[in-house]
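Novice: Quick one, fold the following:
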Amino acid sequence: MGDNRSMPTEPLITLADIHAARERIAGTCVRTGLYRLDPERMAAAGFDIPLHSEIWLKAENEQPIGSFKLRGAYNKVASLTDEERSRGVITYSSGNHAQGVAYAGRAMGAKAVIVMPESAPINKREATIALGGEVVFVGPASSERKEMAEELVAEHGYVMVPPYDDPYIIAGQATCGLEIAEQAADADLVLSPVSGGGLLSGVASGIKLSGSNAKVWGCEPELAGDATESFYKKELIEWPGNKTTRTIADGLRTQSLGERNFQHILKFVDGITTVTEEEILEATRVLLLATDIVPEPSGAVTLAAALFHSDRLPEAKKIVVVVSGGNIDPSLKQELLTAKA
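Specialist: A predicted model of the protein is given here:
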């Protein structure tokens, strides 16, 4: 399914790059909490789902913008020269990276232009604008917003802050993996969402370069399963936008992994699996009703894999699942809170 592309080889990030990123983002990004999923609290909320492992939740919704995306965006903008920041920065994003770049731009006095799909959730659009982002809307495919951003770079001289395919973005996201290695040194398995691959490539790099023995797996919707196909075919596959936009996980609709991200994933990731839309929604409900974490569907794919597909995953006594963000559409949140358990 989809097109495949050849890939140039780029240098992988190093542990020194991750530590440098940690220093840049300190004081802006927070060291997010790690919380155990309580089986008794799940049962009390009406969920009859057997747990085969201890499950711990890395709550990236605690970041100032409600998503892990601030780590990479801030690291990239902070790495620019004063001259580059004076030209303004631009990115293309369905929502969370948009907020990250707008936040970083505002903090460092740089104009931030964001190319977003018209289908982006209203709450993410409004949050980006509230942070000072100048928003340009295009169609739903991730390829459309990338092309528009590149046109605006050529026209205005903005500096591109890619959503995932950039060493500073990967190193920023890798600080999440470094924290997990420190907070859960005895973890057997770490699960990360995957779309363009920024978070998965970063988390896996942080985990493995820190010396942890934990396995790292990616998780994505079946309806946007390009990363799974790419990983097992060992070639970069692109899915058409009319397929990846079907998933409710709006942050995971990217049509292909980034090239640098794919290289890191092939080096550091142990596997990728998919989950259904029903499993994503049920995992979102578990987080809403049986924890103190507010997730968006994109952030619940990891818990969906841990709850419903332990047979596909490596045997593990302790699993850390990255809940990548909490910017859920308010109407969906209300619908899930009132649904019968």
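Novice: can we go C-alpha only for contacts and neighbour counts from here?
Specialist: Fine.
Novice: For Arg85, the count of nearby residues, please.
Specialist: For Arg85, the neighbour count with other CA atoms under 10 Å is 20.
Novice: which SSE is it in?
Specialist: Assigned by DSSP states H and E, Arg85 belongs to helix 82-86.
Novice: How far does that helix sit from its chain's centre?
Specialist: For helix 82-86, the distance from its own C-alpha centre to the chain's C-alpha centre is 27 Å (CA atoms, centre = their mean, to the nearest Å).
Novice: which residues touch the helix or strand just after that helix?
Specialist: Remark: after helix 82-86, the chain's next helix or strand is strand 89-92, criterion DSSP H and E. With CA atoms under 8 Å, 6 or more residues apart in numbering as the test, strand 89-92 has contacts from 77, 98, 101, 105, 110-116, 145-146, 149, 153, 158-163.
Novice: here's the other one to compare against:
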Amino acid sequence: MITKAAIEKAHEKIKPFIHHTPVLTNSSINEMVGAELFFKCENFQKIGAFKIRGGMNAALSLSPEQIAKGLATHSSGNHAQAIAFASKTLGTKAFIVMPENSPAVKVNAVKGYGAQVIFCAPNQPAREEALNKIVAETGAEFIHPYDDDRVITGQATCVKELITTVPTIEIVFTPVGGGGLLSGTALGAHYFKPTIQVYAGEPEGAADAILSFKSGKVEKAPYVNTIADGLLTTLSERTLSIIREYVTDIFLVSEAEIKAALRLVYERMKIVVEPSCVVPLAAVIKYKELFKGKKIGIILTGGNVDLKKFADWFND
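Specialist: From the prediction side, this is the model:
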């Protein structure tokens, strides 16, 4: 069980290696949705995403002997960067399995931190097979992108900061992929302000979490087709159990709604964000009648964008 004390300890442990990211507001967006939105800008975080929190906490939890053998993971991007950064910081090797269709900006960043990248087919069995081979050959410590208490505990530090910055928030929204951030946020909210309701936004084109949330078992998405490339993984039993206990609801949004929210953030807030991290905003806009007059925290999860894709996102 992840405790309040564990989250507090993780926060102190990772503080020297992360940014305490700002919280921004926008009066135009507030007026549009009829609520007060507070954006926790993890797009300004080290490595450009919240993933450094969990990755760094997991790495710092290892013994010197484990660290010396190197770190390994599989990830399409932001967790890969987190482990690569952690490895460089700790002076050890990183072995990162990435799908061959991973965004170039994320692959280049992982390589930039000195990690060895091993490409695989873009599916979960291929990821796991390649990862298992690397671990067997090197003895490197595997840090899972989300199915790991150390990682979830690190991700929980984000909402802890948000609550400290904006103590009056009533609701927190995150995107959901594998559920590491959502489960960490749900636990953090429960421990640091139990009255907060936690919600998630999910793309229609990767809608596994909402099915799992309803059925109580890990489900697969009926189809996968979304620009929110950071949300393609399915929940684990670990993250699902936390989410079902502490999350109020999950909302689906379409590709058109994601693109509209992305355009809104770019045009009104003037900040660079990934499609994945505007999914919660798209959900708040879509269901604004449910959230009228509320104070809502939204975690903007990252800003690692392949600029070549702008034309595809905004050509309609």
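Novice: How close are the two chains, by TM-score?
Specialist: The TM-score (TM-score structural alignment, normalised by the length of the second structure) is 0.95; 316 aligned residues with a CA RMSD of 1.8 Å.
Novice: which among the contacts of strand 89-92 of the first structure end up buried?
Specialist: Buried members of those, counted by 16 or more other CA atoms under 10 Å: 77, 98, 101, 105, 110-116, 145-146, 149, 153, 158-163.
Novice: so what secondary structure elements neighbour the longest helix along the second structure?
Specialist: The residue-count maximum for a helix in the second structure (DSSP state H) belongs to helix 149-165. On a contact count with 3 or more CA pairs under 8 Å, 6 or more residues apart in numbering; DSSP states H and E, helix 149-165 of the second structure meets helix 4-14, helix 51-60, helix 180-192.
Novice: Give the aligned range of the helix or strand following that helix in the first structure.
Specialist: Using DSSP H and E, the helix or strand that follows helix 149-165 of the second structure in sequence is strand 171-175. Across the first structure, the stretch matching strand 171-175 of the second structure (TM-score structural alignment) is residues 189-193.
Novice: distance from the matching stretch to the second structure after superposition?
Specialist: Stretch 189-193 of the first structure, aligned to the second structure and superposed, deviates on average by 0.7 Å (mean CA distance after the TM-score superposition for the first structure).
Novice: Can you tell me what sits against that stretch?
Specialist: 199-200, 203, 214-220, 252, 298-299, 301-302, 314, 316, 318-324.
Novice: go with 7 Å
Specialist: For stretch 189-193 of the first structure, contacts defined as CA atoms under 7 Å, 6 or more residues apart in numbering pick out 199-200, 214-220, 299, 301-302, 316, 318-322.
Novice: gap between that stretch and the chain center?
Specialist: Mean-position distance between stretch 189-193 of the first structure and its chain equals 11 Å (CA atoms, centre = their mean).
Novice: do the same with stretch 169-189 of the first structure
Specialist: Average the C-alpha atoms of stretch 169-189 of the first structure, do the same for its chain, and the two points are 14 Å apart (CA atoms, centre = their mean).
Novice: likewise stretch 242-261 of the first structure?
Specialist: Its chain's C-alpha centre and that of stretch 242-261 of the first structure lie 11 Å apart, by CA atoms, centre = their mean.
Novice: What of stretch 283-299 of the first structure?
Specialist: On the basis of CA atoms, centre = their mean, stretch 283-299 of the first structure sits 15 Å off its chain's mean C-alpha point.
Novice: In the second structure, what range does it match?
Specialist: Counting by TM-score structural alignment, stretch 283-299 of the first structure falls onto residues 261-277 of the second structure.
Novice: ditto for stretch 84-101 of the first structure
Specialist: Stretch 84-101 of the first structure lines up with residues 66-83 of the second structure when matched by TM-score structural alignment.
Novice: in that stretch, what's buried?
Specialist: Quick answer for stretch 66-83 of the second structure (16+ other CA under 10 Å): 67-83.
Novice: Counterpart of Ala16 of the first structure over in the second structure?
Specialist: Alignment note: Ala16 of the first structure maps to Ala5 in the second structure; criterion TM-score structural alignment.
Novice: now its match: how far from Gly188 of the second structure?
Specialist: Distance of Ala5 of the second structure to Gly188 of the second structure, computed by CA to CA, to the nearest Å: 11 Å.
Novice: out of those two, which sits in the more crowded spot?
Specialist: Gly188 (29 against 10).
Novice: Could you check which residue of the first structure pairs with the more buried one?
Specialist: Using TM-score structural alignment, the equivalent of Gly188 of the second structure in the first structure is Gly206.
Novice: Surely its match touches Ile180?
Specialist: No: at 8.6 Å, Gly206 of the first structure does not count as touching Ile180 under the criterion of CA atoms under 7 Å.
Novice: which other residues reach the longest helix of the second structure?
Specialist: Defining contact as CA under 7 Å, 6+ apart, one finds that helix 149-165 of the second structure is touched by 2, 6-7, 10-11, 40, 53-55, 57-58, 146, 180-181, 183-185, 187-189, 192.
Novice: Return the distance of the aligned partner of Arg36 of the first structure in the second structure relative to Glu274 of the second structure.
Specialist: Using TM-score structural alignment, the equivalent of Arg36 of the first structure in the second structure is Thr25. According to CA to CA, Thr25 of the second structure and Glu274 of the second structure sit 18 Å apart.
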